[in-house]
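> predicted model, plus sequence, below.
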Amino acid sequence: MAVLSGRVHRHRFRWTEDDAFSGSSLYACHCGVVRPAL
């Protein structure tokens, strides 16, 4: 969770694309945080 301007934000990750370098999938939250698949 992150706190943005006094509000609590829970990341809601959605698949965006496959990473060409690692071969794993990338997931992004609407706030801009991106993470690879586990």
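Great, that's in hand.
> when you work out contacts or count neighbours from here on, use the C-alpha atoms and nothing else.
Will do.
> out of everything not next to it in sequence, what's closest to Ala28?
The shortest distance from Ala28 to any non-neighbouring residue, by C-alpha to C-alpha, 6 or more residues apart in numbering, is to Val34 (4.3 Å).
> structure two is appended below for comparative analysis:
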Amino acid sequence: MQFLFLLLDLGGFLHTLLYFCILKQNDVLVGIHGSKYS
């Protein structure tokens, strides 16, 4: 049972990591477009 909770915790962690990666990527894209048009 404890293993299941560990798995859920890992899933949540990976999901958070992915979310931050997407945010970072968006920041980079916005930065590139911003510097191009400024």
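Arrived safely. Computed from a predicted model, the values in this text were never measured in an experiment.
> care to give me the TM-score?
Once superposed, chain against chain, the TM-score is 0.19 (TM-score structural alignment, normalised by the length of structure 1); 15 aligned residues with a C-alpha RMSD of 2.9 Å.
> surely the residue nearest to Ala28 of structure 1 and Thr16 touch.
No - look at Val34 of structure 1 against Thr16 with C-alpha atoms under 8 Å: they stay out of range, at 9.1 Å.
> more crowded one of those two?
It is Val34, of Val34 of structure 1 and Thr16, that has more neighbours when counted by other C-alpha atoms under 10 Å, with 16 against 12.
> so which elements touch the strand or helix carrying Gln25 of structure 2?
Assigned by DSSP states H and E, Gln25 of structure 2 belongs to helix 2-37. Helix 2-37 of structure 2 sits against no helix or strand, with contacts defined as 3 or more C-alpha pairs under 8 Å, 6 or more residues apart in numbering; DSSP states H and E.
> centre of the chain to it, how far?
0 Å (C-alpha atoms, centre = their mean, to the nearest Å).
> the closest residue to Trp15 of structure 1 other than its chain neighbours: which element?
Computed as C-alpha to C-alpha, 6+ apart, the closest residue to Trp15 of structure 1 that is not its neighbour in sequence is Tyr27, at 4.3 Å. With secondary structure defined by DSSP H and E, Tyr27 of structure 1 is part of strand 25-28.
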